[in-house]
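Trainee: Following is a predicted model, sequence given first.
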Amino acid sequence: MALMMLASADDVFALRCGHKLVQIGAHKSEVLERCGEPDSVEERKAIRGSRLRHPYGSLEIDQFEEVLIEEWIYNFGPRKFQQLLEFEDGELKKIRNLSYGY
């Protein structure tokens, strides 16, 4: 259990931008309003889905969808960690500390 906590120690649940707070689940327009433009943006597409099978193989159902993933990086200067925000279809899913800013 302690090992799992250490592995995700860099993931955070909220980001403070000045006096405003952004939390997981926020829409990217809300993040832009509270934090301003990110220092960098990268986009990629991923396929999410599942495959359901009957134990005897008589039925197989595939459900897949394409998801747009955006990674935003905010650099708050050399005394603070850079922050990586990951959005899926416009919703904030993950906030992660990176190295110190510049």
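Mentor: Alright, I've got the coordinates.
Trainee: contacts and neighbour counts: CA atoms only from here.
Mentor: OK.
Trainee: ok, now which ones touch the residue most central in space within the chain?
Mentor: By Cα atoms, centre = their mean, the chain has its centre lying nearest to Glu86, at 2.4 Å. Each residue near Glu86 by Cα atoms under 8 Å, 6 or more residues apart in numbering is listed here: 69-72, 92-95.
Trainee: Buried ones in stretch 83-95, by neighbour count?
Mentor: By 16 or more other Cα atoms under 10 Å, the buried positions in stretch 83-95 come out as 83-88, 90-95.
Trainee: ok, structure two:
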Amino acid sequence: MRTFLLAVAVAVVWVPVVGQAASLRCGTGLVSDGASKSDVAAKCGEPVSRESRTESEEVKTKDGDTSTKRVVQKTFEEWTYNFGPNRLMQVVVFENGKLIEVKSAGYGR
């Protein structure tokens, strides 16, 4: 029995970690990583709420002995979908218009 448990523990350690892909099922439609806002709206309809924010990030690049800095603007939008009281609400996150994350929120109404 100990050998079996040791083998299971070793197997779990050696299993590669797989990242979660952002995806959302809306009826018969499915949207996933990289989908545009228009694609999500077409398949899932209009969200119950939209929030938007802009973040600035300083990016440094080096070319030989010369380094340059520039500021990059990123626009994030979060759309919330409420699929009713028996399902969790879903928050869809876009970066510069492309789907990057889907998060679950509390139960809908």
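Mentor: That came through fine. Keep in mind that what you see is a predicted model, and the values were worked out from it rather than measured.
Trainee: Report the buried residues of stretch 30-38 of structure 1.
Mentor: Under the neighbour-count criterion of 16+ other Cα under 10 Å, stretch 30-38 of structure 1 has 31, 34-35, 38 buried.
Trainee: Can you show me the helices along structure 1?
Mentor: 2-7, 28-35 (DSSP state H).
Trainee: Turn these into a markdown table, including distance to Phe13 of structure 1.
Mentor: Shown next, in a markdown table, are the helices of structure 1 (distance: least, Cα to Cα, whole Å):
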| stretch | distance to Phe13 of structure 1 |
| --- | --- |
| helix 2-7 | 14 |
| helix 28-35 | 14 |
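Trainee: Out of these, which is closest to Ala14 of structure 1?
Mentor: Proximity to Ala14 of structure 1 (Cα to Cα) singles out helix 28-35 among the helices of structure 1, at 11.0 Å.
Trainee: Run through the residues that contact whatever residue of structure 1 lines up with Met89 of structure 2.
Mentor: Taking TM-score structural alignment, Met89 of structure 2 has Gln82 as its aligned residue in structure 1. Listed by Cα under 8 Å, 6+ apart, the contact partners of Gln82 of structure 1 are 73-76, 97-101.
Trainee: Now the two most distant members of the buried residues of stretch 30-38 of structure 1.
Mentor: Using Cα to Cα, the two most remote members of the buried residues of stretch 30-38 of structure 1 are Arg34 and Pro38, lying 11.1 Å apart.
Trainee: Alright, calling it a day.
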